[in-house]
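Chemist: What follows is a predicted structure for the sequence shown.
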Amino acid sequence: MNPSLEAVTEWLNANSNQILHISKVEEQDRDQVNLHLKRAELQRRQVPSIDGYADMDTLLLEGDGIVITDGQEAPLPDKRFTIALDGLSETKVNDGQVTLVTERGTYAITVPSPQHLH
């Protein structure tokens, strides 16, 4: 496992059973997710799919949550949030936040204080 991804996975697992706030920015589009993290798992695929659409490595965050897009809230599909790690160029881990930069976008995962939860 990439050492930086190991630190990310350790941080996530240390914050399981808490509400996490995920901010995802992809090409001027920003989505936000509030997720009660049950489990985090790094999934590796050795062979890409035939159609080329499946990601090689993904970070799977499981739990109940809501997606907030353009001020509208919706339940998190399948009770999971997946981050494609293809083209991962940067990871930052500190006490209160993890940041991942991939070819698709930037993801910031924080443990918000209770008054900042929506």
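Modeler: Arrived safely, thanks for sending.
Chemist: contacts and neighbour counts: CA atoms only from here.
Modeler: Noted.
Chemist: Report the spatially nearest residue to G65, omitting neighbours in sequence.
Modeler: L35 (4.1 Å; CA to CA, 6 or more residues apart in numbering).
Chemist: give the contact list for that neighbour.
Modeler: With contacts taken as CA atoms under 8 Å, 6 or more residues apart in numbering, L35 has the following neighbours: 19-22, 63-66.
Chemist: take a look at this one as well, against the first:
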Amino acid sequence: MHMQLLEVSDWLNAHINESIWIDKREQEDLDQVRVQLEEIGFRESTQSLDGYTDGSAILLHGAGHVIKEEQEVPLPQNTFEIQVSGLVQAYVKNDKAYLETERANYSLRAE
């Protein structure tokens, strides 16, 4: 695991059994996700059929929803993946966690 991810991983572990709100910005798209965090995991680099989920990822396990256009769609398999291949930076500031990769930016907060 990348050293910068340890601080974010510690932050996530401190918020187990809490709701985590995630804003994911990818190009012009903003996805908002809410996860009732039960546990976190880490997937080492893999190769998928579609290429979209290739690489390493932080796995947030728990019931959750993707919120789009005021509709909530359940997370597939109760897991949200934060792709961390191409990690530029990851840090915790003002009780929020931030991750920036070559593909997307993530902002996480607990409630």
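Modeler: Okay, I see it. Quantities reported herein were computed from a predicted structural model and do not represent experimental measurements.
Chemist: Tell me which stretches of structure 1 form strands.
Modeler: Counting by DSSP state E, structure 1 has strands at residues 19-26, 29-44, 57-69, 72-75, 80-84, 90-93, 97-101, 106-110.
Chemist: For S4 of structure 1, find the nearest of those strands.
Modeler: strand 90-93 (6.3 Å; CA to CA).
Chemist: The closest one: how far from the chain's middle?
Modeler: 12 Å (CA atoms, centre = their mean, to the nearest Å).
Chemist: Hmm, Y107 of structure 1 is touching L100, no?
Modeler: Yes: using CA atoms under 8 Å, Y107 of structure 1 makes contact with L100 at a distance of 5.1 Å.
Chemist: overlap in contacts of these two?
Modeler: Taking CA under 8 Å, 6+ apart as the contact rule, Y107 of structure 1 and L100 touch no residue in common.
Chemist: Find the nearest non-adjacent residue to the residue most central in space within structure 1, please.
Modeler: By CA atoms, centre = their mean, structure 1 has its centre lying nearest to I83, at 4.9 Å. Excluding its sequence neighbours, the residue lying closest to I83 of structure 1 (CA to CA, 6+ apart) is L59, at 5.1 Å.
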